[in-house]
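Participant: Fold the following for me, if possible:
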Amino acid sequence: MGKTAFVRYSAQMPRLALVSRRLILPALLLLVLLAFAVGFGAVARRAAVAAQAAESMRAARTHARLLESELQKFRLLPLVLDEYPDVRAAMKTRSDASPAARRLDGKLALLAARTGASAIYAIDPAGFTVAASNAGRPDSFVARTYGFRPYFVQAIRTGHAEYFALGNVSGRAGLFLARRIMDGPRVIGVVVVKVEFQGIARSWAAAGGTTLVVDHRGIVLIASDPALRFTTTAPLSAAERAAIRTSLQFGDKTLPPAPFAIAGTGGHDRRGQPIVVGTVAVDLPGWRLLHVVGLAPALRAADARVRSATFVLAVLLAALAAAWAWRAARAARTRASAEQLKAEVARRTIELSDANDQLRIEVAERERADRRFRAAREELAQANRLGSIGTITAGVAHEINQPVATIRTYAENAATLLDRDDTDRARGNLSAIVDLTARIGTITAELRRYARRGTREVGPVAIADVLDGTHLLIGDRFRAAGVLLERVLPAGPLPTVRAGRVRLEQVLVNLLQNALEAVTGRPDARVRLSIVAQDDCVAILIADNGPGIAPDLLDTLFEPFITGRADGLGLGLGIARDIMTEFGGTLEPVASPLGGAAFRATLVRVAT
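Facilitator: Down below sits the predicted model:
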């Protein structure tokens, strides 16, 4: 190389170095931008998939709870029907033309209309349908034989069955809930409730996404999209298809594959687009609820966010590069400004430190306020619990007041009889006191169970026994007050009702005590207890000729602590109505035939 060429090359070296240094920064910024786009894109897509998976699981749980709530409602129907007298009567006749079967048709139709059941029907032990909610219609089940249906066979064998299939007559799919009906040790038939799920499927469809319910074989039984019903999410073997055709569970449905390829919580649809699947077990053997959501919209939204963020970062990096170049060009002239900036930064640091200290103080104060709030809330909860305990205690005191007063009367009479050496009658009074003491214990136990909302025994109770017990508790008070207690009873033996004896006595004693207090002091005081017996119910009316019920109390008469008496607690009527409700009866104020107040208690009559 010649000297001139060497000098020219040496002169170009600094310019080449400068050019190289200027290219380094754009290259680094481009690499940073590319790395950000790739990394943030992967994170955004994973976040989108995770969010959709969480949303799919949430929707699956919500839809499963709705389905299980519907199932639970309909599972109660066979239990209720087991208690219907007409069900047993119709099954014992084994005839679809019996009066009992025709009465049962009407009751089943009313029950199906009120509950939304597709059909309710009763089958005798031979598989013959004696009554149905759709009796009289072209698709009536009455007089048809269902002894071959798996739900009937299983219910006869094990006591109950839950079986999903196409209807043999209607051709509509549904879940058949069957329960065996026994008459002692003898099987007298099976009641069946058919449930269809179109309403739930429409609710699922309105919520978005695709919701499916599949059985243990992967066959879609319920779907928000009707086109997906009776497709399969998993391959069926030849043996399984043969068994399904033999049982006619799905009629002539071909059970084609569903337009999804599901693997765990993911998969893809028929177009190859990714999906996410939320899976929840359903309260039926082998059933699962799947909520399928397409990922394509979420992934497109994530990609759009990545593009927007990358564009913003590119603008920021470009601005940063421009600022760096500007600062480098003017570095010499900005040293003073840099020092001034350093001082400003120091000052701002002090201010931020002070602000941080103030923020810590405010956070501490908020924490103390939160603790005070939680303590106040706990005190309110405790006060509420104490109020509930007070209500129960007041109820117990109110309900045992009448037998305690009667015990005192018997005790005073016993003391007088002992002074007269009349030991036989005194012993009778003491025996009555023992019975009343046991009665108080029974009442207290009943009220404790009432407060705990526990189960209570309800069964056939003779009205005559209840009236005797009531008279034992309240009779002396009427005699002491000089008030006539009229009893208007039907001719012949008194009927039997569905109730609990002690608690029914509680209701009558409470109503009679209220009537007695209302008429005490009136010269023409009268209280009347009358009984009207009908075919399916018994009405007990207690009326007086007192001042009646104030109009402003009628709407709140049964609420706790609402009373028209100065010394009343306002608990008796509320407890009495709750007791009547548990018996399947009613308690309501009615017009008094004597001009005062009257209450009518209606009970279910039991055949004897």
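Participant: contacts and neighbour counts: CA atoms only from here.
Facilitator: Noted.
Participant: List the buried residues for stretch 363-373?
Facilitator: Buried residues in stretch 363-373, defined by neighbour count with 16 or more other CA atoms under 10 Å: none.
Participant: Please state the offset of that stretch from the chain centre?
Facilitator: Stretch 363-373 has its C-alpha centroid displaced from the chain centroid by 36 Å (CA atoms, centre = their mean, to the nearest Å).
Participant: for stretch 369-387, same thing?
Facilitator: Between the centre of stretch 369-387 and the centre of its chain there are 27 Å (CA atoms, centre = their mean).
Participant: Then stretch 539-554?
Facilitator: On CA atoms, centre = their mean, the centre of stretch 539-554 falls 37 Å from the chain's centre.
Participant: May I see the buried residues of stretch 30-46?
Facilitator: Going by neighbour count (16+ other CA under 10 Å), the buried part of stretch 30-46 is L33, F36, A37, F40, G41, A44, R45.
Participant: want to put them side by side, so please do this one too:
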Amino acid sequence: VNGVLALEVMGFAILLALAFYFLSRRTAGRLAIFQRESAKLRALNLALQREIAERKRVQQTLAVAEQTLEQSSKLAALGEMSAAVSHELNQPLAAMKTYLAGARLLLKRNRQDEALSSFGRIDDLIERMGAITRQLKSYARKGQEAFSPVDMGAALASSLSMMEPQLRQRQVQISRILPDNPVMVMGDRMRIEQVMVNLLRNALDATKSERNPQVDIILSAGETATLTVRDNGPGIEDLDALFEPFYTTKQPGDGVGLGLAISSGIVNDLGGRLMARNGQNGGAVFEMQLPILADETKIEAAE
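Facilitator: The predicted structure is shown next:
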């Protein structure tokens, strides 16, 4: 009996040993698989981190490139306006020369009051020239990253002031319809003015072949702040490709087709949209829509 019991105990021990052996082998196999999977996950995690870092670097590079492209577009616009601006500055310079010659002659004749009047006119001309150059320098500055309240009417007046020499040279009839109250949006005034100047330049270019060029500008406030620029040119041939980079209908040397693409990107960054269509009576119609800035008094009343 003792021998049988010893054999049974020994057999049971052998079975337990075999079971533990197979369980340990199975656990070791699972552990090896887990270690291999962990190594793969670590490798994937490192690869993902490298890819994320690369994407961030590419996005930063792209953002810098977009800002550089916007600034280059603004400087190109200034270059195109330089001829008209120089003509605008030559007029007060010629007038100043005439006033100085007259003042010199008046001083020789002891007519000091009239000479002082000439000097006052010269001072007015200098102020006018300074206003032109200040406007151009302000437009050439880079935009700000932080948004602030912007009066669309004031931005439009500033843009038209910049385009005034070209408007005079081309003798374009400008029709403006503006609301009585300020139209406020949240954005970057420099970039908004860049879009406005680009729309005005395109309208001027579109009316080059017209005998009576006309540009209508409408600023309205509703659910959005909407600026509409309408010309009486030939209209838009390809609406689908209009906002694509490097698409242009201008002659070589007159443009590279980036103005509207950059303007559309700026408006999108400001939370709005830039649209274009052909007018019912001909010509092109551009609309810039931006989220209107809510009146604080209305918000307080609603609260």
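Participant: care to give me the TM-score?
Facilitator: The TM-score (TM-score structural alignment, normalised by the length of the second structure) is 0.66; 231 aligned residues with a CA RMSD of 3.2 Å.
Participant: about what we covered before: present the buried residues of stretch 30-46 of the first structure as CSV; the columns should include distance to T391 of the first structure.
Facilitator: Listed next are the buried residues of stretch 30-46 of the first structure as CSV, based on distance: CA to CA, whole Å:
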residue, distance to T391 of the first structure
L33, 71
F36, 67
A37, 67
F40, 62
G41, 63
A44, 58
R45, 58
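Participant: from those, which ones fall inside strands?
Facilitator: When DSSP state E is applied, these are split such that none fall in strands.
Participant: can you pull out the helices in the second structure?
Facilitator: Secondary structure of the second structure (DSSP state H): helices at 2-108, 112-140, 152-170, 189-206, 259-269, 296-302.
Participant: and those helices as JSON lines, adding distance to I236 of the second structure?
Facilitator: Formatted as JSON lines, the helices of the second structure follow (distance: least, CA to CA, whole Å):
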{"stretch": "helix 2-108", "distance to I236 of the second structure": "21"}
{"stretch": "helix 112-140", "distance to I236 of the second structure": "28"}
{"stretch": "helix 152-170", "distance to I236 of the second structure": "21"}
{"stretch": "helix 189-206", "distance to I236 of the second structure": "9"}
{"stretch": "helix 259-269", "distance to I236 of the second structure": "13"}
{"stretch": "helix 296-302", "distance to I236 of the second structure": "40"}
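Participant: Now the alignment partner in the second structure of L489 of the first structure: closest residue in space, sequence neighbours ignored.
Facilitator: Using TM-score structural alignment to pair residues, one finds that L489 of the first structure aligns to L178 in the second structure. Of all residues not flanking L178 of the second structure in the chain, L219 sits nearest, at 5.1 Å (CA to CA, 6 or more residues apart in numbering).
Participant: for that neighbour, what are its contacts?
Facilitator: Going by CA atoms under 8 Å, 6 or more residues apart in numbering, L219 of the second structure touches G153, I177, L178, P179, A225, T226, L227, T228.
Participant: how far away is the aligned partner of it in the first structure from P490 of the first structure?
Facilitator: Using TM-score structural alignment, the equivalent of L219 of the second structure in the first structure is I531. Counting by CA to CA, to the nearest Å, the separation of I531 of the first structure from P490 of the first structure is 7 Å.
Participant: Same check on A242 of the first structure?
Facilitator: In terms of CA to CA, A242 of the first structure sits 66 Å off from P490 of the first structure.
Participant: Could you look up the SS state of the nearest residue to V192 of the first structure once chain neighbours are set aside?
Facilitator: Distance criterion CA to CA, 6+ apart; nearest residue to V192 of the first structure, sequence neighbours excluded, is A178 at 4.3 Å. Assigned with DSSP: H, G, I helix; E, B strand; the rest coil, A178 of the first structure falls in the strand class.
Participant: Test my guess that A178 of the first structure contacts V193.
Facilitator: Yes - A178 of the first structure lies in contact with V193 (CA atoms under 8 Å); the separation is 6.4 Å.
Participant: Now the common contact residues for the two.
Facilitator: Residues touching both A178 of the first structure and V193 (CA under 8 Å, 6+ apart): P78.
Participant: more neighbours, these two?
Facilitator: Each of A178 of the first structure and V193 has its neighbours counted (other CA atoms under 10 Å); A178 has more, 30 against 27.
Participant: now the more buried one: how far from V87 of the first structure?
Facilitator: Using CA to CA, A178 of the first structure is found at 14 Å from V87 of the first structure.
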